[in-house]
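Engineer: got a predicted model here, sequence first, then my questions.
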Amino acid sequence: GIVSTASLIVGVASAAQGASDIIVAGVAGLVAGAMSMAAGEYVSVSSQSDTEQADLVRERMELETQPEFEREELAQIYVQRGLSPELAAQVADQLMAKDALEAHARDELGLSETTTARPVQAALTSAATFSAGAAMPLLAAVLAPAGTQVWVTSIASLVFLAVLGAIGAWAGGANVLRATWRVTFWGALAMAITAGIGGLVGQAV
């Protein structure tokens, strides 16, 4: 959200457009980006959900047609995790007696309630996070004095990227300086290229 919207604003501003055109471009970029992210995420996670449902249907049929084979398959999974064959067989028997499909979904397919694909939730989350990021450079462009949108938006966006990169690296236990430098460098490169192209197009038009 930060990089794409900041690059769009910088590109339009480099083409010597008016302040209102820059803001309109930024708002359009925010809305279009959020909708694009939401649609893409919805389609992607929906495909994942369809695959999960197909796996569950197939597993349910196998449990109905070959329960003993499925029991042995589940027991072998527990043996591979370190249980003795005897204990693994007991665990498989007890779990399948309670809910065979749930046991196979969790331990064979890797599916659970917490990891189940949720397309709508994923789409809304993606749109919201993109919008939050895009709002930062857009706000900088709105507050920037006339004629300074390129520099103000670029500097503010790089600061935002550096802070978020540092926070993300710290939260994940990664090298903070390396992560901050990486996200800042690529953000600056994206904005520089867009500004250059915007300037060339502005001169040509």
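Structural biologist: Received it, and whenever you're ready, just let me know what you need. Numbers count the residues shown, from 1 in each chain.

Engineer: switch to C-alpha atoms for all contacts and neighbour counts from now on
Structural biologist: Fine.

Engineer: which helices and strands does the top helix by length along the chain pack with?
Structural biologist: If you go by DSSP state H, the chain has its longest helix at helix 19-65. Helix 19-65 sits against helix 2-14, helix 85-107, helix 119-143, with contacts defined as 3 or more Cα pairs under 8 Å, 6 or more residues apart in numbering; DSSP states H and E.

Engineer: list the helices and strands the longest one packs on?
Structural biologist: Going back to what we said before, that points to helix 119-143. helix 2-14, helix 19-65, helix 149-172.

Engineer: structure B:
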Amino acid sequence: MTLTTRTSSAAAQQSLPQRLNRLRAGVLGANDGIVSTAGLVFGVAGATTDSGAVLVAGLAGMVAGALSMAGGEYVSVSSQRDSEVAALREQERELSSDPAGKLRQLADHYAARGLAPALADEVATELSRHDALDAHAEVFLNLDADDQVSPWAAARASLVSFITGSAIPLVALVASPVAVRLPLTVVAVLVALLATGLISARLGGARVVPAVIRNLVVGSLAMGLTYLVGSLVGQHL
């Protein structure tokens, strides 16, 4: 199977690690949307009580942030994919020009890992007979030849997750009565950040409590500092 055929088939069936990576990117995108939009609307709210101004600023921040996140993710993942494809094509060329040498290289790898030379030769031969490119890609590139990253999937995940996260502080601030909208928005944002911190920690296998605390501290600082800046600027307008 050639690399072009593999790329087409991989697009139709993504592996579990790929799906987990997209989910993790989505959670981080939502977290970024929550924090950045909360900071933006709190800064505007510190300068004015005009709900219209807060809404316009929040919507502008949501759109700009979502497009920036999606574009940045697309460019970043495209670069990663290009590097992976180039490395796989190099392996493919080497396999085509020197199959015996590549087989020897694979056998030497397994022998160096502790297999008896005869067994290493047998393993390398069987793996190469089944799928030589995949065998070499896994060992020497730490890649799955059938499973390259998708820039469009990453961009979509970032776009949707950022908008979803942004909507939480924006809706909470605009829909709440003026007298209580700031405390209600703080509560909504902190609950959302608690959830994203918990999910990201679970996905990454990290400790939950430190991850959640970091999330809450960063979100609180973003809201507090931007509100302070907005208040100071608003006093001189």
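Structural biologist: Thanks, I have it. Since the model is a prediction, treat every value here as computed from it, not as a measurement.

Engineer: what residues does stretch 191-207 of the second structure touch?
Structural biologist: For stretch 191-207 of the second structure, the surrounding residues in contact (Cα atoms under 8 Å, 6 or more residues apart in numbering) are 20, 24, 27-28, 30-31, 34, 168, 208, 211-212, 215-216, 219.

Engineer: go again with 10 Å.
Structural biologist: Applying Cα atoms under 10 Å, 6 or more residues apart in numbering, the set of residues contacting stretch 191-207 of the second structure from outside is 20-21, 23-32, 34-35, 165, 168-169, 185-190, 208-220.

Engineer: tell me which residues in that stretch are buried?
Structural biologist: Going by neighbour count (16 or more other Cα atoms under 10 Å), the buried part of stretch 191-207 of the second structure is 192-201.

Engineer: Throw the helices and strands packed on helix 19-65 of the first structure into JSON lines and include mean neighbour count and distance to G196 of the first structure, thanks.
Structural biologist: Compiled in JSON lines, those are given as follows (neighbours: other Cα atoms under 10 Å; distance: least, Cα to Cα, whole Å):
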{"stretch": "helix 2-14", "mean neighbour count": "27", "distance to G196 of the first structure": "7"}
{"stretch": "helix 85-107", "mean neighbour count": "16", "distance to G196 of the first structure": "52"}
{"stretch": "helix 119-143", "mean neighbour count": "20", "distance to G196 of the first structure": "18"}
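
Engineer: wait, which of those is closest to A195 of the first structure?
Structural biologist: In terms of Cα to Cα, the element of these nearest to A195 of the first structure is helix 2-14, at 4.3 Å.

Engineer: residue range for the longest helix of the first structure in the second structure?
Structural biologist: Mapped onto the second structure using TM-score structural alignment, helix 19-65 of the first structure spans residues 51-97.

Engineer: so how much does that stretch differ from the first structure once superposed?
Structural biologist: Stretch 51-97 of the second structure differs from its equivalent in the first structure by a mean of 1.0 Å after superposition (mean Cα distance after the TM-score superposition for the first structure).

Engineer: tell me how far that stretch lies from the chain's centre.
Structural biologist: Between the centre of stretch 51-97 of the second structure and the centre of its host chain there is 10 Å, according to Cα atoms, centre = their mean, to the nearest Å.

Engineer: against the first structure, where does stretch 149-160 of the second structure fall?
Structural biologist: Aligned by TM-score structural alignment, stretch 149-160 of the second structure falls on residues 117-128 of the first structure.

Engineer: coming back round to it: can you tell which of the helices and strands packed on helix 19-65 of the first structure is closest to S20 of the first structure?
Structural biologist: Judging these by Cα to Cα, what sits closest to S20 of the first structure is helix 119-143, at 9.2 Å.
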